[in-house]
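> Build the 3D model from these lines:
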Amino acid sequence: MLAFLWKGCGGKSSASSVKVGIRWDLRSGQLQGPYLQDGTSHETHNAVHALRLPIGSVWVADAGYYSLKELRQFSQQGIFFVIRPHGNLAVSTLSGQRLPLAAYLHQQTGNVIDLSIRLGSIPALWLPARLLALPVSPEVAEQRRAHLREKARKKGHVPSAQALALAGWNLIVTNIATSQLEAQEVLLLYRARWQVELLFKLWKSHGYVDQWTSTDPTHILCEFYAKLLAMLVQHWILLESCWDDPHRSWMLSADLLRDQVPLLLQGLRGRLPLDQVLALIHEALATNATIPARTTRPSTSHQLLDGVYWGLT
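Below is the predicted model:
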């Protein structure tokens, strides 16, 4: 219904869909975005990528944002990256020899393979990096291969042998030197990327940003924007109230904040001093919604602070 703004795939898929791009600083909690784009456009075309990152920062992203050109620019600007690559990546050894990655990994032993490489197929544009590889279970590998085959079938071709073989591995590339971070520490950083997924889950499950009650395009658009704005207000309040405690659950805190919405509205409407309203909300959220320390599958915050790597999933 909103195809005049955001294009979808059409056909059996939605005629209109939108992708939401954000950048979240996991140290300060600052959120850049959301920036909206056509659902058919690639994630790397989102406006958030036009925003410069501070020198020395670490950019963590999934395979959807993998762009060798952008990674090369990051390295030139003094910015670090930790990202999952595509399954068809071209890899060479530091001596310049093309590396048959799937065959090479098949011969390796150990839980984590840490390899110094050059990314890219053109020698003049090679990018020095580290490749971390972790084997996945046979069940996970087969699920990935089935997904690759189905995706390729819809496009009228078959997946490459390398892509199918590499489906048995979790691959991470980074330009952080081994002298700065060990392999397990890099994997911990990558695991923190899931906080962005949890944020989107929060927006959907609490803000219902992907649902609406009307069939009128104008009403849908107003409702969509209103919900996004509400999620930004929620983010700001949770940031002010909870960010100092790394073990605070934003999901549980959002539940508590929902109970305070009538009070917040009084402040936003000017019926009560807003600073006093925010102070009362802060008190209500101050001592609740803490994530307990778990002996199995500890939270990302506990893993980062304790330096104990548990896994990528």
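
> make it CA atoms for all contacts and neighbour counts henceforth
Will do.

> what about the strands in the stretch 101-250 of the chain?
Counting by DSSP state E, counting those that start in this stretch, the stretch 101-250 of the chain has these strands, from start to end: 113-119, 127-135, 169-174.

> Remind me what the last one packs against, helices and strands.
Right, the one you point to is strand 169-174. strand 80-83, strand 127-135 (3 or more C-alpha pairs under 8 Å, 6 or more residues apart in numbering; DSSP states H and E).

> for the strands of the stretch 101-250 of the chain, which one sits closest to Q37?
Set against Q37 and scored by C-alpha to C-alpha, those come closest in strand 169-174, at 26.8 Å.

> Measure how that closest one sits relative to strand 113-119, angle-wise.
Compare the direction of strand 169-174 with that of strand 113-119 by axes from the mean of the first three to the mean of the last three C-alpha atoms, to 10 degrees and you get 60 degrees.

> Can you list the neighbours in contact with strand 169-174?
80-85, 129-136, 141, 187 (C-alpha atoms under 8 Å, 6 or more residues apart in numbering).

> among those residues, which two are most distant?
Of all pairs drawn from the contacts of strand 169-174, the widest gap by C-alpha to C-alpha lies between F80 and A141 and measures 28.9 Å.

> which element follows whichever strand or helix holds A279 toward the C-terminus?
For A279, the element it lies in under DSSP states H and E is helix 274-285. Secondary structure here is assigned by DSSP H and E; on that basis, the next helix or strand after helix 274-285 toward the C-terminus is helix 300-306.

> rewinding a little: now the strands of the stretch 101-250 of the chain as TSV including distance to S241 and mean neighbour count?
Output for these, formatted as TSV (distance: least, C-alpha to C-alpha, whole Å; neighbours: other C-alpha atoms under 10 Å):
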stretch	distance to S241	mean neighbour count
strand 113-119	40	20
strand 127-135	37	21
strand 169-174	34	21
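
> Let's have these in JSON lines, adding distance to L94.
Below are these laid out as JSON lines (distance: least, C-alpha to C-alpha, whole Å):
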{"stretch": "strand 113-119", "distance to L94": "6"}
{"stretch": "strand 127-135", "distance to L94": "8"}
{"stretch": "strand 169-174", "distance to L94": "15"}
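
> I'd like the structure of this one too, to check against the first:
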Amino acid sequence: MSWTGGSGKKASVKIQLEYNLSTGEFLNVHVGPGKNNDRQFLPYSRNSILPNDLCIRDLGYFKLTDLAFWHEQQAYFLTRIKANTTIFTLNLTVKNPSEQFSQVDLHAYLDTLSYGESAEIPEVYLGKKCLSPCRLVLYRLTPEQLEVRRKKQVKVSTSLKFDYSEKTIALSEFNLFITNVPCNKLPLHDISKLYSLRWQMELIFKTWKSYFNIHRTKTSKPQRFNCQLYG
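Have a look, this model is predicted:
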């Protein structure tokens, strides 16, 4: 989880925080330039991954190589993915290897899934080179949730002066989750609830801003900001 603060883009810093929800322990705290991509933090978090751990990540940290790493470490992951991610199912009854993968049509679920409902595809592959299958869960937003998302899209589109494609707008009605946790350990109806625990991270940053005023720092140097944060 990351938070970016400071006075303006050039003076901003980014806090990357990894938190153990079961023990309340901070596993990693890393401060860097605000312009850094969230995925640049991923190498720092690898040493804290142990077998049977569950890693919950948001869209900013999504990277296929890290999903493969967690799987190799015999750890579990639960993360959202972007709606434009290419998703495949595998049909081993087809003899030609080049035709065994079929792309999932997410648009089809717009006609079958009601607002606020979830559906699961139990075995999918994110790219034909991904050797480890995972579960794909589609959650269709409620009308209230969708209204909030549409307002954010309009704000981003206006700010950055671009238009979302019709495909992106249509598929943004979904939250898409992938996980390698077996369904007997994590049932479909618990996935979105478990993912919502990420909100605890938001509360941590909110507390830091309310009591420590970290969002009002004037420094752009990570070293100086570290002194303020730990002090």
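
> nearest to Y208 of the first structure, of the strands of the stretch 101-250 of the first structure?
Distance to Y208 of the first structure, taken as C-alpha to C-alpha, is lowest for strand 169-174 among these, at 31.9 Å.

> Three-state assignment for the corresponding residue of the first structure for L21 of the second structure, please.
L21 of the second structure maps onto L26 of the first structure when the alignment is built from TM-score structural alignment. For L26 of the first structure, the secondary-structure state derived from DSSP: H, G, I helix; E, B strand; the rest coil is coil.

> follow-up on the earlier one: so which of the strands of the stretch 101-250 of the first structure gets nearest T218 of the first structure?
Comparison of these against T218 of the first structure by C-alpha to C-alpha identifies strand 169-174 as nearest, at 42.9 Å.

> what range in the second structure matches that closest one?
Strand 169-174 of the first structure corresponds to residues 174-179 of the second structure when matched by TM-score structural alignment.

> re earlier: so which of the helices and strands packed on strand 169-174 of the first structure comes closest to V20 of the first structure?
Taking C-alpha to C-alpha as the measure, these were each checked against V20 of the first structure, and strand 80-83 came out nearest at 19.1 Å.

> Can you check which part of the second structure the very next helix or strand once past the closest one sits on?
Along the chain past strand 80-83 of the first structure, the next helix or strand (assigned with DSSP H and E) turns out to be strand 91-92. Aligned by TM-score structural alignment, strand 91-92 of the first structure corresponds to residues 87-88 of the second structure.

> what does stretch 237-257 of the first structure give?
Alignment of stretch 237-257 of the first structure against the second structure: no match, by TM-score structural alignment.

> H107 of the second structure is in contact with I169, isn't it?
No. Using C-alpha atoms under 8 Å as the test, H107 of the second structure is too far from I169 to be in contact (11.2 Å).

> Out of the strands of the stretch 101-250 of the first structure, flag the one nearest L221 of the first structure.
Put simply, out of the strands of the stretch 101-250 of the first structure the one that sits nearest L221 of the first structure is strand 169-174, at 38.1 Å, with distance taken as C-alpha to C-alpha.

> how close does that closest one sit to the second structure?
Compared with the second structure after fitting, strand 169-174 of the first structure has a mean deviation of 1.6 Å; criterion: mean C-alpha distance after the TM-score superposition for the first structure.

> Run the angle between that strand and strand 127-135 for me.
Angle of strand 169-174 of the first structure versus strand 127-135, following the same axes, to 10 degrees, is 150 degrees.

> L31 of the first structure: what's it in contact with?
22-25.

> what range in the first structure matches stretch 194-206 of the second structure?
Under TM-score structural alignment, the match for stretch 194-206 of the second structure in the first structure covers residues 189-201.

> For the residue most central in space within the second structure, give its distance to S7 of the second structure.
The residue at the geometric middle of the second structure, judged as the C-alpha nearest the mean C-alpha position with C-alpha atoms, centre = their mean, is D58 (1.8 Å). Counting by C-alpha to C-alpha, to the nearest Å, the gap from D58 of the second structure to S7 of the second structure is 25 Å.

> repeat for S165 of the second structure
From S165 of the second structure over to S7 of the second structure (counting by C-alpha to C-alpha), the distance is 33 Å.

> same thing with L42 of the second structure?
Applying C-alpha to C-alpha, one obtains 26 Å for the distance of L42 of the second structure from S7 of the second structure.

> Ok, L50 of the second structure next?
L50 of the second structure is 37 Å from S7 of the second structure, by C-alpha to C-alpha.

> Contacts only, for the residue nearest to I83 of the first structure when sequence neighbours are not counted.
Setting aside the residues directly before and after it, I83 of the first structure is nearest to A61 in space (C-alpha to C-alpha, 6 or more residues apart in numbering), at 5.0 Å. Listed by C-alpha under 8 Å, 6+ apart, the contact set of A61 of the first structure reads 82-84, 190, 193.

> Map A61 of the first structure onto the second structure.
In the second structure, the residue paired with A61 of the first structure according to TM-score structural alignment is R57.

> What is the burial count for the spatially closest residue to E240 of the first structure that is not a sequence neighbour?
Distances taken as C-alpha to C-alpha, 6+ apart place H282 nearest to E240 of the first structure, at 7.8 Å, with adjacent residues excluded. A count of nearby residues for H282 of the first structure, using other C-alpha atoms under 10 Å, gives 17.

> correct me, but H282 of the first structure touches S241?
Yes. Contact between H282 of the first structure and S241 holds when scored by C-alpha under 8 Å: they sit 5.1 Å apart.

> Give me the helices and strands touching the longest helix anywhere in the first structure, please.
The residue-count maximum for a helix in the first structure (DSSP state H) belongs to helix 217-242. The elements that helix 217-242 of the first structure packs onto, with contact taken as 3+ C-alpha pairs under 8 Å, 6+ apart, are helix 250-259, helix 274-285.

> Show me which positions of that helix end up buried.
Buried residues in helix 217-242 of the first structure, defined by neighbour count with 16 or more other C-alpha atoms under 10 Å: 220-221, 223-224, 227-228, 231-232, 234-239, 241-242.

> List the residues that contact S14 of the first structure.
The neighbours of S14 of the first structure, taking C-alpha under 8 Å, 6+ apart as the test, are G8.

> any idea how far the aligned partner of it in the second structure is from K218 of the second structure?
Across the two structures, S14 of the first structure finds its equivalent in K9 of the second structure, going by TM-score structural alignment. Distance check for K9 of the second structure against K218 of the second structure: by C-alpha to C-alpha, it reads 12 Å.

> Next up, the contacts around the equivalent of Y164 of the second structure over in the first structure.
Taking TM-score structural alignment, Y164 of the second structure has P159 as its aligned residue in the first structure. Counting by C-alpha under 8 Å, 6+ apart, P159 of the first structure makes contact with 148-149, 152.
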